[in-house]
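J.: Have a look at this prediction, sequence included:
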Amino acid sequence: MIVATRTSTRQARALPPLVAIVGPTAVGKTATAIRLALDIDGEVVSADSRYLYRGMDIGTAKPTVAEMRGVPHHLIDVVDPTEDYSLALYQHDAYQAIADITARGRVPILAGGTPLYINAVLEGWRIPEVPPDPAFREEMEQVARERGPEHLHQRLAAVDPAAAARIPATNVRRVIRALEIYHHTGRPMTELEGKSPPPYRVLIVGLTLPREELYRRIDRRVDEQIAAGLVDEVRGLLEAGVPPDAPAMSAIGYGEIVAYLQGETTLPEAIERIRYNTHRYARHQTTWLRRMRGVHWFDPREPGWYERLLTLVRTFLAGNETDLNSADVD
């Protein structure tokens, strides 16, 4: 897929390139991005919301220094688990990283599976820049606890019906964010939003596996995370003062272990819950990916898949967009 402003073909080719690698969790995006970066003189910009947090390494399957193989990575370990990090801030930081990489004459590779992050960058979302208001959020959370999420959702429907129509009442965090934006601007969140194509030409490549194989990889990774010390990692975060209800701790693998450490479940039950929740998240990602247009898909099980992917990327970087279909024979 080539994303560019609606200019002449010549002007579009003058735009700097951005390669995006997408796919469900455990499909191999990180390793592929690193391998590709080594082959095309690139740097990786993470689009995984879990990679942002320092000290959350095992449960997020964050690449180690050895696994990075010297490839510079951006937007990894940028905030503490107790800090807020908004979508607007991610988009700003991602655009800055992409610009810096391009200025050095290297190729930015956006890699990850967080749908909001990917879309915010590739579609150029206009995101209301309203900073978090802890006092307002606590007030709204108290309302949700005392009167129920539906009451909070009704408040949103009264000031921003379009947002209420797309945000379920059960997603209290997003309901509060929409109310927070209205509270500070006096305007509905949906009125402030929009899209402005970013100043890149974009190639999107996707990795895909049959569901059964993906689930096997997920389950194997969960077992490896437990063996690597996930329980101790979560215990250490709690002992360092990270609240168990901090947004970062809602990441899959952390909330389940918190429940175990608090005596609410057994370790085998927590592990099974991690597997189940990761399977569900992979299905959610797959549903989102099916809606993405112009993705060039590759199955990592097939012989020669990476060589075909590399040929496609090199064709794109050479500016031969008309030859992309012939280069992509997957």
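T.: Sure thing, it's come through. Numbers count the residues shown, from 1 in each chain.
J.: Could you use CA atoms for every contact and neighbour count after this?
T.: Will do.
J.: and Pro17, how far is that from Gly42?
T.: Pro17 sits at a distance of 11 Å from Gly42 (criterion: C-alpha to C-alpha, to the nearest Å).
J.: With Asn277 instead?
T.: Distance of Asn277 to Gly42, computed by C-alpha to C-alpha: 33 Å.
J.: between these two, who's got more neighbours?
T.: Gly42 (24 against 15; other C-alpha atoms under 10 Å).
J.: and the comparison structure, right after this:
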Amino acid sequence: MKQKVIAIVGPTAVGKTKLSIEIAQQFNGEIISGDSMQVYKGLDIGTAKVTAEEKQGIPHYMIDIKEPSQDFSVADFQRNVKGYIATISEKGCIPIIVGGSGLYIQSALFNYNFSNEARDSVRTAQLERDLDKFGSMYLHNHLSQFDPDQAAKIHPNNHRRLIRAIEIYETTGKTMSEYQVEQKNSPYDPIFIGLEMERKLLYSRINNRIDQMMQDGLLDEVYQLYSNGLKNHQSMRGIGYKEFIPYFQGEIELKEAVDALKQNSRRFAKRQYTWFKNKMDVNWYSVTPNTIDEKFQTILANLAGMLG
């Protein structure tokens, strides 16, 4: 029997945190953050990090495990989350992943192989020379000989993906198509619960949340990181942080920075929703501020059946 893992996904500000706590309380679960930015200490307000009060005693993982000066990759996330899933399962609890970072969650729950061993700078340079000398169709025809499925997907003018597909096969002996098939399989039995909200309502919630973040001290939080010389680090590239750098440098007004944050957050919500719709088999539930509690009860009842 594969270990069941509940994943709560959807766009920002839709109510994932609240639902995760209710599920954890009802089904003896422990929560793993699926947010790529909540791993950083000191990035609390801008990442909408769960508070001690909101946790209600439920153990949470993948929060505050990195200094803001450190990098953190998808592969790091995958390795850490798989370890936490094992730890939670050994305690007889249900692992619950909550977040909106689609690629990160996908990497943790499926056999996502990053093919690090396939990076061969010498061979890449040689393929780039072949591209210049013989043209893209020469490489495309070469790819089609051992990976016709991938050749059908990659346009000859997409030089980066073309070279990468050839390089992966020559270095690992596996085609990119084979890697992609493996990545559709999961070592777990994942149950995806998705929350969605009518766009106008969701965008209003996002705008209101950012106004509240500003009242809660977001500007001071970002300035603390900026003044510590972190503006070029990965932690400051996330939405909620990068928008204020031009303001601190005297290039824009504060209102422009806040407006940019709201716009970027709305766009990100749209991308999140599209990602989960296209990449994962999600059980979607549409909520509104007025129906969210009632809908949560429906989700809990449905989960009881899924968990047996």
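T.: Cool, got the structure. All values reported here derive from a predicted model rather than from experimental measurement.
J.: Superposed, what's their TM-score?
T.: Scored against TM-score structural alignment, normalised by the length of structure 2, the superposed chains reach a TM-score of 0.79; 277 aligned residues with a C-alpha RMSD of 3.4 Å.
J.: Touching both of Pro17 and Gly42 of structure 1, which residues are there?
T.: Val107, Pro108 (C-alpha atoms under 8 Å, 6 or more residues apart in numbering).
J.: Relative to structure 2, which residues correspond to the helix ranked longest in structure 1?
T.: If you go by DSSP state H, structure 1 has its longest helix at helix 267-291. Mapped onto structure 2 using TM-score structural alignment, helix 267-291 of structure 1 covers residues 254-278.
J.: which SSE is Gly46 of structure 2 in?
T.: Here Gly46 of structure 2 sits in a region with no helix or strand, counting by DSSP states H and E.
J.: show me what contacts it?
T.: Gly46 of structure 2 makes contact with Met213, Leu218, Ile239, Gly240, Tyr241 under the criterion C-alpha under 8 Å, 6+ apart.
J.: ok, back up a step: list of residues touching the longest helix of structure 1?
T.: So helix 267-291 of structure 1 is contacted by 22-25, 113-115, 215, 218-219, 222, 252-253, 256-257, 259-260 (C-alpha under 8 Å, 6+ apart).
J.: among the contacts of Gly46 of structure 2, who's most crowded?
T.: Ranked by neighbour count under the definition other C-alpha under 10 Å, the contacts of Gly46 of structure 2 are headed by Gly240 with 25 neighbours.
J.: The most centrally placed residue in structure 1 - nearest residue in space that isn't next to it in sequence?
T.: The structure's structure 1 has its C-alpha centroid closest to Thr114; by C-alpha atoms, centre = their mean the separation is 2.1 Å. Using C-alpha to C-alpha, 6 or more residues apart in numbering and skipping residues adjacent in sequence, the residue nearest Thr114 of structure 1 is Asp48, 5.2 Å away.
J.: Next, count neighbours for the aligned partner of the one you found in structure 2.
T.: Aligned by TM-score structural alignment, Asp48 of structure 1 pairs with Asp35 of structure 2. When neighbours are counted by other C-alpha under 10 Å, Asp35 of structure 2 registers 21.
J.: Ok, Leu207 of structure 1 next?
T.: For Leu207 of structure 1, the neighbour count with other C-alpha under 10 Å is 19.
J.: same deal with the one 4 residues further on?
T.: Number of residues near Arg211 of structure 1 (other C-alpha under 10 Å) recorded here: 13.
J.: Next, the contact list for the aligned residue in structure 2 for the residue nearest to the centre of structure 1, please.
T.: Here Thr114 of structure 1 is matched to Ser101 in structure 2, going by TM-score structural alignment. With contacts defined as C-alpha under 8 Å, 6+ apart, Ser101 of structure 2 is in contact with Gly34, Asp35, Ser36, Gln272.
J.: now for the lengthiest strand in structure 2, which elements pack on it?
T.: Secondary structure of structure 2 per DSSP state E: the longest strand is strand 189-196. Packing contacts for strand 189-196 of structure 2, counted by 3 or more C-alpha pairs under 8 Å, 6 or more residues apart in numbering; DSSP states H and E, involve strand 4-9, strand 283-286.
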